[in-house]
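A.B. asks: Please find the sequence and the predicted model below.
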Amino acid sequence: MPLSPVPSLLTALTAPDGADRPDAVTVAGRSCSYEELLGAAGAVAARVAGAPAFAVRATATLETVAAVVGGLLAGVPVVPVPPDAGPAEQNHILGDSGAALLPVDFAERAGWSGPEPGPKEAALILYTSGTTGPPKGVVVSRGAIAADLDALAGAWEWTAEDTLVHGLPLFHVHGLVLGVLGALRTGSRLVHTGRPTPQAYAAAGGSLYFGVPTVWSRVVRDPAAARALTGARLLVSGSAPLPAPVFRDLETLTGQRPVERYGMTETLITISTRAAGDRRPGSVGLPLPGVETRLVDEDGGPVPSDGATVGELQIRSGTLFDGYLGRTEATAASYTADGWFRTGDMAMAEPDGMHRIVGRASTDLIKSGGYRIGAGEVENALLDHPAVREAAVVGAPHEDLGQEIVAFVVADGVSEAELMDFVAGHLSVHKRPRKVRFLDELPRNAMGKPQKGRLPPV
């Protein structure tokens, strides 16, 4: 059977050694060549051609990879549905997108010869977590994905010589766009471990690894697994800030500093440290080529790049989304009058342009006694204490200060007063918690991010 024409977004699928390389793509222990992947994707394309969109239950399987590539072949947007979505969430996603769930059989094969869609056509509709209401569909174009992957390939020196290893969910930008489409664009071999366990990462023999902070914290708690990664070229962390102690432990155990980067579903990845550049704990690096950033105060005025002043991060880039599906007002509200996307994240910039993310404006900017304090800065200070394993910091109403700093921690053998004094000794005194609450664990989502809205009442 002749191969289907390769989407321009995934040009590496035509690599001369990929068509018959039996382990070009491995997911949860099952492998295939590019030829097999294109044959299965061609069968998907033939089934969905002409549809406005289709949905796939985004399990960590070759079937999910074939579905996404099939959508790109046919020019039909793919809606990845979290496999653990409850009935209400799934029904909302399907109803809002108008997409039907497509069952995929990887053994099916078909050729495909439809026209190649243009770069402005939608590739994916990714649903946000819905922290301020029902999840919204984020429409991401083929051109935005290509621009982002090319910028990251340059920043990370990512080539067909790499073997990419990760075990991240395939319904987010990190696991799907970077972790699958990135490999298929650069031509690097892909090993998806099914689950991102330290043992699976250690056994995979990769040169490039993707993980979220929860993954890396588990890796450093398994020194043997961590030391098995010493042969890797690059360890990349994203989706949430990497605690400074985990950064340092990775360096000690693997011999290299991890690369951190920043992005959102709406922006893809826009800021990153470089493979050949400076990598500092807590820093997500410099804007990628083609990306502009600025920090503004509450009145929209500029914030100085002094490494201390907090402002809202705003972005202009060719990687931005095309809008929220069916929500023109919400799309318009996400931009400033002069065309910058409002990320809702608070950040600081160093004089050399390196960026530090300190949290969400809605939950992580604390205004206490006239000071503007980023929760992430206090969390990192708490995590530097050897007894503290997890930390989440919030602002609670206070009749005198406006807000007081409250810390929720997972820790053993340390008192509230000791942690207050510890933070005061590391940061300015006004940044110390006024209250510390001890928990058995922090509530987290599928990507390992703490869910502050689910913390107990203060």
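C.D. replies: Thanks, I have it. Numbers count the residues shown, from 1 in each chain.
A.B. asks: CA only for contacts and neighbour counts going forward, please
C.D. replies: Will do.
A.B. asks: Show the residue spans covered by the strands in the stretch 51-200 of the chain.
C.D. replies: Using DSSP state E, counting those that start in this stretch, the strands assigned to the stretch 51-200 of the chain run over residues 54-57, 78-81, 122-127, 137-141, 163-166, 189-192.
A.B. asks: Mean neighbour count and distance to residue 89 added to these, as a markdown table?
C.D. replies: Converted to a markdown table, the strands of the stretch 51-200 of the chain look like this (neighbours: other C-alpha atoms under 10 Å; distance: least, C-alpha to C-alpha, whole Å):
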| stretch | mean neighbour count | distance to residue 89 |
| --- | --- | --- |
| strand 54-57 | 24 | 13 |
| strand 78-81 | 26 | 9 |
| strand 122-127 | 26 | 10 |
| strand 137-141 | 24 | 12 |
| strand 163-166 | 27 | 26 |
| strand 189-192 | 27 | 26 |
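A.B. asks: hold the first one in mind and look at this next one:
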Amino acid sequence: MAGRYPDRPDAVRVGPDQTSWEGLLGAATAVANRIAGAPSVAVHAQPSLRTVVAVVAGLLAGVPVVPVPPDAGPMERDHLLSDSAASLLLAADPPPGPLPVPVLPVDLDARSATRYPTPDGAATAMILYTSGTTGAPKGALLSRDAIAADLDALADAWDWTAEDTLAHGLPLYHVHGLVLGVLGALRTGSRLVHTGKPTPAAYAAAGASLYFGVPTVWSRICQDPAAARELAGARLLVSGSAPLPAPVFERLLELTGHRPVERYGMTETLITVSARAGGPTWPGAVGTPVAGVSTRLADERGEPVPADGQSIGELQVRGATLFAGYLNLPEATAASHTADGWFRTGDVATVDADGVHRIVGRSSTDLIKSGGYRVGAGEVENALLAHPGVREAAVIGVPHADLGQEIVAYVVAGAGDVSPGELIDFVASQLAVHKRPRTVHLVESLPRNAMGKVQKKQLAR
């Protein structure tokens, strides 16, 4: 960072605030002096420059950083603080109400020239919390080496260099927005513009060469053609955190001239699979494993699934980017791995003969077993989205006495009238008849989380 790349006064900009590499290092070192020796520190991860300073401070001091979502309720927030044994909460505007730990404000104007030795690469850099299907969120332990390996692999895959300017407006408490979107810029030396909120106008004004977004962001940009066309001068558009619907892919191509690069990953593995800059890209394909990562598909019995582009199996991964385990949960850590050491992602996918991966969805919600067939929800969703009257679609399996599971779709209509029967017939004309939804619900909106992922368990309820 500072000293490694040519400095500039706006090297890092988050919302209205900006700083040089040297200023970021000085401010972060001043915070590091106050937290050095702590078992871990939490960061109230608002979209602000203070959050970036606080995270860098933890990395400098060798203190594990625990990002806390700014909208977390008291129960979730207190669990993260207590489970991680965080001794402080670094915050500019602390959340309301009583807190179980002291709050340490982050001063953007403070400076220190202290130099800290580089911590051991196997040491925990971050504890990122991820929710499972049951119980409280689990803390995934991410080492410095794992983060560095992933960022270097992505820099290679995306031709990401210090000549780039990265722009995004993603939350600073997830892998996408924080690890890729902040630490990736710091490691490559690229200028960072965090737009605060990921609005089309903010992306259009950023003037970047590299943009990160999730499908919801890209969909909204496509709905603002003037803003979308401002991205034509970029070098690369990257989409992740959920599959990018084919109509959004095609609309981005039409408006910007770019074929978006899609990638796949999760908190426990970081980004393991990606399409490449300058390589072939097409809707729904997340590419091949990045450097240092291996993947395989397995069926319910643990048997290998052929790489034929059609057969569905659970995606399993291993490699340099994986987490070190769940904090204080050895049984959960063991259960997340196969007997021979591969991490079980819980996602189902196909892999073709060239090694290109397509993510079907979560095995718990997106692998539907209906009438003896295995159907991927994502394939049915893409078929629905190809209908001009459909704006959004989510597909789930619902228990059925005869079929085992019935394919049910929830659809947000676009312009014009569309009927459930019309959509059922449309899918049957596009896919095998057994993949058609038996029931279609027309809804005003789909429940989504902060990263734009549809919350299918809410639909199932």
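C.D. replies: Cool, got the structure. Here the structure is a predicted model, which is why all the values come from computation and not from measurement.
A.B. asks: Compare the strands of the stretch 51-200 of structure 1 and report which one is nearest to residue 349 of structure 1.
C.D. replies: Closest to residue 349 of structure 1 of the strands of the stretch 51-200 of structure 1 is strand 137-141 (C-alpha to C-alpha; 27.6 Å).
A.B. asks: tell me, the closest one lands on which residues of structure 2?
C.D. replies: Against structure 2, the aligned range for strand 137-141 of structure 1 is residues 139-143 (TM-score structural alignment).
A.B. asks: and if you look at stretch 249-264 of structure 1?
C.D. replies: Under TM-score structural alignment, the alignment places stretch 249-264 of structure 1 onto residues 251-266 of structure 2.
A.B. asks: which residues sit against the matching stretch?
C.D. replies: Residues from elsewhere that reach stretch 251-266 of structure 2 (C-alpha atoms under 8 Å, 6 or more residues apart in numbering): 175, 218, 222, 225, 228-232, 236-241, 243-244, 249-250, 271-277, 281-282, 284-287.
A.B. asks: Quote the end-to-end distance of it.
C.D. replies: Using C-alpha to C-alpha, to the nearest Å, the end-to-end distance of stretch 251-266 of structure 2 comes to 27 Å.
A.B. asks: picking that back up, list the superposition-based mean deviation of the match of strand 137-141 of structure 1 with respect to structure 1.
C.D. replies: Once fitted to structure 1, stretch 139-143 of structure 2 is off its aligned match by 0.5 Å on average (mean C-alpha distance after the TM-score superposition for structure 1).
A.B. asks: That stretch: how far from the chain's middle?
C.D. replies: Mean-position distance between stretch 139-143 of structure 2 and its chain equals 15 Å (C-alpha atoms, centre = their mean, to the nearest Å).
A.B. asks: In the stretch 251-400 of structure 1, what residue spans correspond to strands?
C.D. replies: Taking DSSP E, counting those that start in this stretch, the strands of the stretch 251-400 of structure 1 run over residues 259-264, 268-272, 286-287, 291-296, 311-317, 323-324, 341-349, 355-360, 365-368, 371-374, 388-398.
A.B. asks: Selection in PyMOL covering whichever of the contacts of stretch 251-266 of structure 2 are buried, please.
C.D. replies: Only the buried entries of the contacts of stretch 251-266 of structure 2 go into this PyMOL selection, using 16 or more other C-alpha atoms under 10 Å:
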select buried, resi 175+218+222+225+228+229+230+231+232+236+237+238+239+240+241+243+244+249+250+271+272+273+274+275+276+277+281+284+285+286+287
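A.B. asks: Which ones among the contacts of stretch 251-266 of structure 2 map onto helices?
C.D. replies: 218, 222, 225, 228-229, 249-250 (DSSP state H).
A.B. asks: picking that back up, can you redo the strands of the stretch 51-200 of structure 1 as a markdown table with distance to residue 342 of structure 1?
C.D. replies: Shown next, in a markdown table, are the strands of the stretch 51-200 of structure 1 (distance: least, C-alpha to C-alpha, whole Å):
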| stretch | distance to residue 342 of structure 1 |
| --- | --- |
| strand 54-57 | 28 |
| strand 78-81 | 24 |
| strand 122-127 | 18 |
| strand 137-141 | 15 |
| strand 163-166 | 30 |
| strand 189-192 | 33 |
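A.B. asks: Would you mind saying which of the ones you listed lies nearest residue 336 of structure 1?
C.D. replies: strand 137-141 (18.2 Å).
A.B. asks: Need the contact partners of the closest one.
C.D. replies: For strand 137-141 of structure 1, the surrounding residues in contact (C-alpha under 8 Å, 6+ apart) are 93, 96-97, 119-128, 265-266, 320-325.
A.B. asks: Return the members of the residues you listed classed as buried.
C.D. replies: Buried by 16+ other C-alpha under 10 Å: 93, 96-97, 119, 121-128, 265-266, 320-325, out of the contacts of strand 137-141 of structure 1.
A.B. asks: in the stretch 301-450 of structure 2, which spans are helices?
C.D. replies: Taking DSSP state H, counting those that start in this stretch to define them, one finds helices in the stretch 301-450 of structure 2 at 330-335, 377-385, 420-430.
A.B. asks: ranking those helices by burial, who's on top?
C.D. replies: Stretch with highest mean neighbour count among these: helix 377-385 (a mean of 23; mean count of other C-alpha atoms under 10 Å).
A.B. asks: Hey, what's the angle from that helix to strand 357-362? Just curious.
C.D. replies: Comparing the axes of helix 377-385 of structure 2 and strand 357-362 via axes from the mean of the first three to the mean of the last three C-alpha atoms, to 10 degrees yields an angle of 100 degrees.
A.B. asks: how about stretch 21-36 of structure 2, aligned to which bit of structure 1?
C.D. replies: Using TM-score structural alignment, stretch 21-36 of structure 2 lines up with residues 34-49 of structure 1.
A.B. asks: Oops, could you answer that again for stretch 71-78 of structure 2 instead?
C.D. replies: Alignment of stretch 71-78 of structure 2 against structure 1: residues 84-91, by TM-score structural alignment.
A.B. asks: With respect to residue 456 of structure 1, which of the strands of the stretch 51-200 of structure 1 lies nearest?
C.D. replies: Nearest to residue 456 of structure 1 among these is strand 122-127 (26.9 Å), distances taken as C-alpha to C-alpha.
A.B. asks: now for the closest one, which elements pack on it?
C.D. replies: Strand 122-127 of structure 1 sits against strand 78-81, strand 137-141, with contacts defined as 3 or more C-alpha pairs under 8 Å, 6 or more residues apart in numbering; DSSP states H and E.
A.B. asks: any idea how far residue 104 of structure 1 lies from residue 114 of structure 1?
C.D. replies: To residue 114 of structure 1, residue 104 of structure 1 is 20 Å away according to C-alpha to C-alpha.
A.B. asks: How about residue 403 of structure 1?
C.D. replies: From residue 403 of structure 1 to residue 114 of structure 1 the distance is 59 Å (C-alpha to C-alpha).
A.B. asks: Done for today, thanks.
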